[in-house]
Structure formats: structure tokens, C-alpha cells
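Participant: My questions concern the predicted model and sequence given below.
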Amino acid sequence: MTQSKKSFMDKISDFTMKLAGPIGKFAEKPVIASIQDGLVATMPVIIIGSIFLILYVLGSPSIGDSGKALLPFLEDLAPKFVVVNSLTMNFLAFYTSLTISMSYGKRLNLDLMTAALLGAGTFFMINLNGVTDGMISVNAFSASGLFVTMITSIIAVRIYKLFIDKNITIRMPASVPPNVGNAFTSLIPFACIFTIAWLVRTVLDIDLVVWFTELLQPLFSAADNIWMYTFRMTTQNILWSVGLHGDNMVASVFTPLTTMWTAENAEALAQGVSGVNLPHVMTNSGVDRLTNWTATVWPLILLMITSRVKYLRSLGWACFPSAIFTIVEPVIFGLPLALNPFLIIPFILIGTIAAIVGYAAFQFGLIARFYATLPWATPPFILGPLGTGDWKTIILVIVVFFIGLVIYFPFFRAFENAELKKEAEREAAIEETA
């Protein structure tokens, strides 16, 4: 018996599953998952810092060309707002030394308090033993030290786990309370880990933050470009198109970089760099949240609401409120858009075009770049002006929306006609049985 030839949709599905497998396995590895969870745990700190940075922008006369604050009554508080930002986003590396260590410790079945203390202690040992002119450098607290903190936190917890597994610890009698016993159990591994960090920073005088920054700067700079961003967004939408959560699978891989880049943009803005000249385009909840769903889902909902098919109109209105906040699962899985032979191709194509248009608008200075991270469900027409301080982000939202609408229209009409035919057949069948 000859095997039937696979359809075009089957080929797309097979390709996507092959692509999703390695990405999913990579994201699920304990080290990678621990880093991702640790960074996600710092989101409240980042968002609060971003809010105070927005207040600083609204109250600072040095932002913009007018020489006047956008909200004059905030002008006296502007310097105080930027201090809060410094204590949140500029301490990002320290916060992640706690959260990443705890996350990895949890996966290794270690005491969470011990893992957090180990991460914080290692952070200080590896960064703050270099003294110059009587001053201790705190550059490592900011996003500049984020990459080193990820590595040292993971290594420290892993070494601690090795000591525990090999029983290289001080054993206390069973009658000793667990919290006291755990403290003594940690003495030998803590002493070893702290000594290694102290030797690297103080005796060998190796500043890992400076060393890694110089080593990885070309790689990081190369990653923030229109080609990489377009590849990322296209890959995410391909995964979504077959029912997989593309954001969780792909965007999380970029989270360490985009988190660091957002913090660097915020720091540059606080130092007086104009919004269009901030160092990075690809940031947390930035151009992707502004353009992707506004181009790929919002036009589809408008077409559904105005459709001649009854159930599409009802579904469109039901999906509308959540879609405003870029909650798109009702459309992806409810229409469904995923594996829909009429809509899958325009969905991927629109996402790719929106990625190119959106990134280019920021890259060429048409719009100020993101310096703040806001909750991911913030509506794009609010997210853009607040996250960049530039109202022209609203124009970008409108542009990509109409791009999506124009591309979707003929495909949706074909889909609608097919559904109308099915609807007519169902009604005819009901009349026959009546």
C-alpha cells in the first residue's frame, strides 16, 4: 500500500515540530530554566524602577528640546525619581544573584535560604574585593554585571551541591535543630566557594565584569540587529501557527540579553542620552509587544467582527477585550488561527513584515527607543508612549495594523466563503430533518 502524499499543511507542521524540539529541550535544561525563572522573579523590581523612570522623564526639564518638564508639578521630584530607578534597575545583578541561586537550588533540592545566601555572598566576593583610590566599584551591581552574576550564581550552587552529594560537610548530631545543622553543613562548601571567588578577584586581580564585557560586547552588539530580531519573531510566529506557545519557547532564550539591554537604555537615558540614540532596540516588552500582535491579531479580530459568518462575529466580539491587552490565545486556539489552512501563511508573513518595519522605525531614529519595562499585558497604544516617551509609537501601531489588514483581507475572504458554505450546508441539513 503506497503512502499518501503529505499536504502542504502537514509539511509545515512537521518542519515546525522539528524546530520546536531542540528549542523546547534547550529552554527546559535546569541551568537555562533557572536563569529564566530568576530573571522573571525580578520583574516587579524592574517594573517599579521603570515606573519611577517614566515619572522622571515626565518631570525632568532636561528631557526633550523644550527645556520644560512635560508635567511641571513633578519637576522638583525628578531627581528623587531617578534615585529609585538606580536602586532598582541599577541593582539588577545583585537581585538576580539571589533569585537565580534560589531557582537553581530548588531544582537541585537544596535549601532555598542557603542557596540565596550563597549567591549573594559569591556576588560580593567576585565583584567587590577590588579597591582603587579608597573606593569600591559598584559597576557590577547594574546590568553590566548581569552576565557574570548568572555564571557565578550557577557555578556556586553547583559546587555546593557537589559538596553535599560527596558528604564533604560538617555533620551535626540528629538532636541539633535543622536550621542550626544546616548552617554548620554549609560552612565547608561556603568557605571553599568564597575562597575561590576571593582568589579570582583579589589575589589574581581579575575583574570578570570588565573581562566578560570586553569579550562579549561584539557578540551582544551583533545579536541586536534587524536580521536577528526578524528571525526571532518569524520563528515565534511559526511555532504559534501550529499551536505551540512561541513566546515562551523563543523569547525566553533572549530574556537575559533583553533584560540587560533595557537596563542599559534606562541608564543611558538617566545620563542624558536622547531617546533615539539609546544603545539598544531589542528590549523587554518593547518593539515586539508594540507591533507583533497589533499586526497579526488585531486586524483579524476586525475582520471577524464585520464578517458575514455568525459564529465569527460572536467570536470576534468575545476575543476583542482580551486582545486589546495582547492576550491572543482565544484567537490563536479559538478561531483557530493555528493550523488554519487559510490564515497560517498570512499570519507568518505579517509577523515577519511587522518585525522589519517595527525594528527599522527604531533603528533609523524615527521613534525613540524603549527604556522602561511595563507589564506585558499593557495595551500597545499605552505601552509605546510610556515605555519610550514618544507618542509616535501610536503611529507605528496604526501602520502595522493596516499592513496586517491589507494582507489578511483576501485570505480571510476565502476562509469566510468556506465557512459560509459550511453554514449553508448545516442549515440545509437541519431543514431536511425538520
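Facilitator: That came through, no problem. Numbers count the residues shown, from 1 in each chain.
Participant: can we go C-alpha only for contacts and neighbour counts from here?
Facilitator: Noted.
Participant: So what's the residue count around Leu349?
Facilitator: 18 (other CA atoms under 10 Å).
Participant: alright, now check it against this:
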Amino acid sequence: MNIQFMNVAVTLIEQRVTPFANLLTRSQHITAMRDSFALAMPFVIVGSLMVPLIFPPFAVNADAWYGAAYQAIRPMLLPTFELTIGLVALIIAFGASASLGKQYHLPERLCGLTGCLAFLVFIGFKETDTSNIFLGGIGIFSALISSFYSIEVMRLFYRRGWCIRLPEEVPVMTRNGFQLLMPLLAIMLSITLLNAILKQNTGMILPDMISEAFRPLIIASDTLTALIITIVICNLLWFIGIHGALIVTGIMNPFWMTYLFENQQALANNITPLPHIYLQGFWDFYLLIGGIGSTLPLIVMALRSRSRQLKSVSKIGLIPSLFNINEPVLFGFPIILNPLFLIPFIFVPVINACIAWYLTHLGVLDRAVAMLPWSMPAPLGAAWSANGSWKNLFMCLFAFFNAWMIYRPFFNVYERQLVESESK
């Protein structure tokens, strides 16, 4: 192994990647996207927990005792599923608007409500008597665009002073409410007018056009190429000390949520195979075994290490790593900016991703239909996110074994260096 070459590679990564990563990290709109999905996450998880009960992974015999129980319980659980997963775009509209408004030092709650109203006008909420399809995962991009538009208009009106301003003696809530009147009116009327013009000339409203425009991007994002690119970018950023997962998941969350919604719709309609592979469950439980870079095998190796440093870090990091938290390993070994671990840190998840992707594409593994907390232990998460698939659980265990075999020679070299250093 040429350590000098690895040091040059690390320096090159720092010089070329860090400025772009810092730019994305400071982006207010990406921060708002990330915050909105963090806000929606508990609602999506609760809705996902209903999936195995509403759509069980086995055929239900109506004549059996459990068939009658299923028929009685299913209607009671459906509202929870429909009001969490089914309204996820509305929740994201509130979260993105409130977060962006907070960053612009605007009234946070009023911004969130303005974003919700703008989104509802945007999707033509009352044009049909049935539930609007854009309230669920299919409307996520429309929710983000309408939210950003409404807050940017608010910001423009506030900066230019195109508002009704009341004296300081008036209560804050009343003062803020009157200040919002003019921008709110401009937002509502502009969206209504735009949709009316588009409807008259094209037969579609703006969310329909956005869905069509993003469809090629959604398809392209659910490919092995996109999967490998996101892994490499995320792990390279982590390797130089930047939280790459925040950037990558912030960009991928709209796609993952859309994929989740479409997989659940396909499951409800008994469509096989399900349309999407690259969901958050794939990312969390095949590629983050013990944390970013699949570092849980390193912890297990270090428990019996001859190096005092590695053994100490392993004792501290074992329990967090079981729940996919590996900062003690990244900074304690360290892996960050350690040339010895650059190759396995990037290629372990890439190789596991390729194996899992092709097995899923061939139908050997099951596709995810539920969103779970990323901190769930990987084998359990892999099974549960795919509606209780034991095959996915064994794939996760194989990915652990594969990571062990790739990390082992690099670990041995590093351990030998540390033992020699400690003996001196």
C-alpha cells in the first residue's frame, strides 16, 4: 500500500470537495428541505408501522379466525395510515416554510401556515370531491416549490416595506397578522392566476406539470448509478470531516418519500414487483451497518485488539454502533483523514450496495414499503422495512460479513502501526 499516494488523494479531496460541500451545507433552501423531512419523519414512521397490519405479507384467509379479526381491525387502522402517509406533502409544506422563514427572521408559525395555504391553492385542493393525490408523496416537489415561492414573496414584501405596519403598542400577534395581509394576498392571487392560465392553455395545473418534469429525474434517481454516486459523495465528505449524510439525505429525501408512497400504493393494489428499489430503508440498513461506512465490523475486531487505543474506542463505541451511531469510531480510531481507511470506507458500502441492488432487481430480496428510524439495528430494520422479509435480514448479515472481510487487512496494518507506536 502506497501511503504517500493515499496522502495525496486525501489532500486532493480536501481541496476540491470541501468548498462545494460547504456551499451546500450553508444553503438555506437545502436546510429547509432537511428540516421539513425531519418534521415529517415521525408521522411517516407511524403510518409505516400500519403497513404490515393493513397489508400483511401473507394471504389472508377470510374463513380463518384471523381473517375475521383482520377484516374488523383493518378499517380502524386505515385512517391512521391515510392521515399520516396521505398528508405527508402538507406536513412538508409547513415544515419547509417555517424553517425557511426562521432563517430569514420572519414569523415562523405564520410562515408555516402561509406555506400550507399556498400549497393547497397550488394543487387545486377543492377542484374534486375525492382526495387530492398531491397531498401524499406525489406532491412533495409541489409542496417544496410552493413553500419556497411563498416565503420568498413574503421576504420581498417585508424587505421593501410593502406591508401594513401597526404601532409597537399593538400586541405582537396582531401586528404580525396585519403585516402578513399584503404578501399573503399577493401569494394566493398569483398562484390562483397562474393555475387558471395554465389550465386554460394546457389543460393542466402547475403541480401536474411539475410531476411530469420531475418524472425523468425520479426514474434516474432510482438507479444503481445514482446509488453509487450518493454513497461515494457522502463517504468522501465524511472522510474529510463534513457531515455528508446531511447533504445527501437532504437532496434524496424528496425522491425517497415519493418512492415510498408509490411502493405502498403498489402494495395496496397487489402490483408486483414494487416499482422502486432505492428507498431510505435500502440506504439505512444495507449501507449503514453500524453507521456511515458500515463500520460495525471494525468495532468487533477492535474489542480484542492488541492496541490499547483501539480497544478503548471499541468499548466506548460498541453500544452506539449497534444503533448506527459511529462518531466514536470515526473520530476515535480515527477513520476521518486516515489514509489507511480511505479505500474500505468508500468501497465497503459500494460493494454491498451493488450486491443488494442486483439481488433486489432479480427478485431475490424484497423491496422496502416502510420508513423506520435510521437508528434501528440494521438486520431488524432491513426485515421490518420490507414488510417482515427474512431474506433482507440475511442480506444484512451477509453485508456485515462482507464488510468484515474487506476491512480486516486494513485493520491489521493499522493495528500493527499503533502497537509499535504504543510499545515505544
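Facilitator: Arrived safely. Quantities reported herein were computed from a predicted structural model and do not represent experimental measurements.
Participant: which one in the second structure is aligned with Ser13 of the first structure?
Facilitator: Counting by TM-score structural alignment, Ser13 of the first structure corresponds to Val10 in the second structure.
Participant: my guess is its match meets Leu337, correct?
Facilitator: Yes. Counting by CA atoms under 8 Å, Val10 of the second structure does reach Leu337; the two are 6.8 Å apart.
Participant: Mutual contacts of these two, please.
Facilitator: Counting by CA atoms under 8 Å, 6 or more residues apart in numbering, the common neighbours of Val10 of the second structure and Leu337 are Ile240.
Participant: Around the alignment partner in the second structure of Gly384 of the first structure, count how many other residues there are.
Facilitator: Under the alignment defined by TM-score structural alignment, Gly384 of the first structure corresponds to Ala382 in the second structure. Close neighbours of Ala382 of the second structure, defined as other CA under 10 Å, add up to 31.
Participant: which element is Ala382 of the second structure on?
Facilitator: Assigning secondary structure by DSSP states H and E places Ala382 of the second structure in helix 378-385.
Participant: Mind giving me the packing neighbours of that helix?
Facilitator: helix 280-286, helix 390-423 (3 or more CA pairs under 8 Å, 6 or more residues apart in numbering; DSSP states H and E).
Participant: how close does it sit to the first structure?
Facilitator: For helix 378-385 of the second structure, the mean deviation from the first structure after alignment is 1.0 Å (mean CA distance after the TM-score superposition for the first structure).
Participant: relative orientation of that helix and helix 390-423 in degrees?
Facilitator: Counting by axes from the mean of the first three to the mean of the last three CA atoms, to 10 degrees, helix 378-385 of the second structure lies at 160 degrees to helix 390-423.
Participant: contacts for helix 378-385 of the second structure?
Facilitator: 281-282, 284-286, 288-290, 322-324, 368-372, 389-394, 396-397.
Participant: Drop anything exposed from these.
Facilitator: 281-282, 284-286, 288-290, 322-324, 368-372, 389-390, 392-393, 396-397 (16 or more other CA atoms under 10 Å).
Participant: tell me which element the spatially most central residue of the second structure is part of?
Facilitator: Taking CA atoms, centre = their mean, the centroid of the second structure lies closest to Asn253, which sits 3.7 Å from it. Assigned by DSSP H and E, Asn253 of the second structure falls within helix 244-268.
Participant: picking that back up, show me what the residue nearest to the centre of the second structure aligns to in the first structure.
Facilitator: Aligned partner of Asn253 of the second structure by TM-score structural alignment: Thr255.
Participant: Isn't that match up against Asn284?
Facilitator: Yes. Under the criterion of CA under 8 Å, Thr255 of the first structure makes contact with Asn284 at 7.3 Å.
Participant: Helix, strand, or coil at Phe370 of the first structure?
Facilitator: Three-state call for Phe370 of the first structure (DSSP: H, G, I helix; E, B strand; the rest coil): coil.
Participant: Can you find the partner of it in the second structure?
Facilitator: Using TM-score structural alignment, Phe370 of the first structure pairs with Ala368 in the second structure.
Participant: Need the nearest residue in space to that match, chain neighbours excluded.
Facilitator: Ala386 (4.1 Å; CA to CA, 6 or more residues apart in numbering).
Participant: now swap in Trp293 of the first structure and tell me
Facilitator: Excluding its sequence neighbours, the residue lying closest to Trp293 of the first structure (CA to CA, 6+ apart) is Thr326, at 6.4 Å.
Participant: And Val138 of the first structure, by the same measure?
Facilitator: Leu128 (7.2 Å).
Participant: distance of the one you found from Thr88 of the first structure?
Facilitator: 19 Å (CA to CA, to the nearest Å).
Participant: Neighbour count for the two, which is higher?
Facilitator: Thr88 (24 against 19).
Participant: Need the counterpart of that one in the second structure.
Facilitator: So, by TM-score structural alignment, Thr88 of the first structure is matched to Thr84.
Participant: residues touching that match, list them.
Facilitator: 43-44, 46-47.
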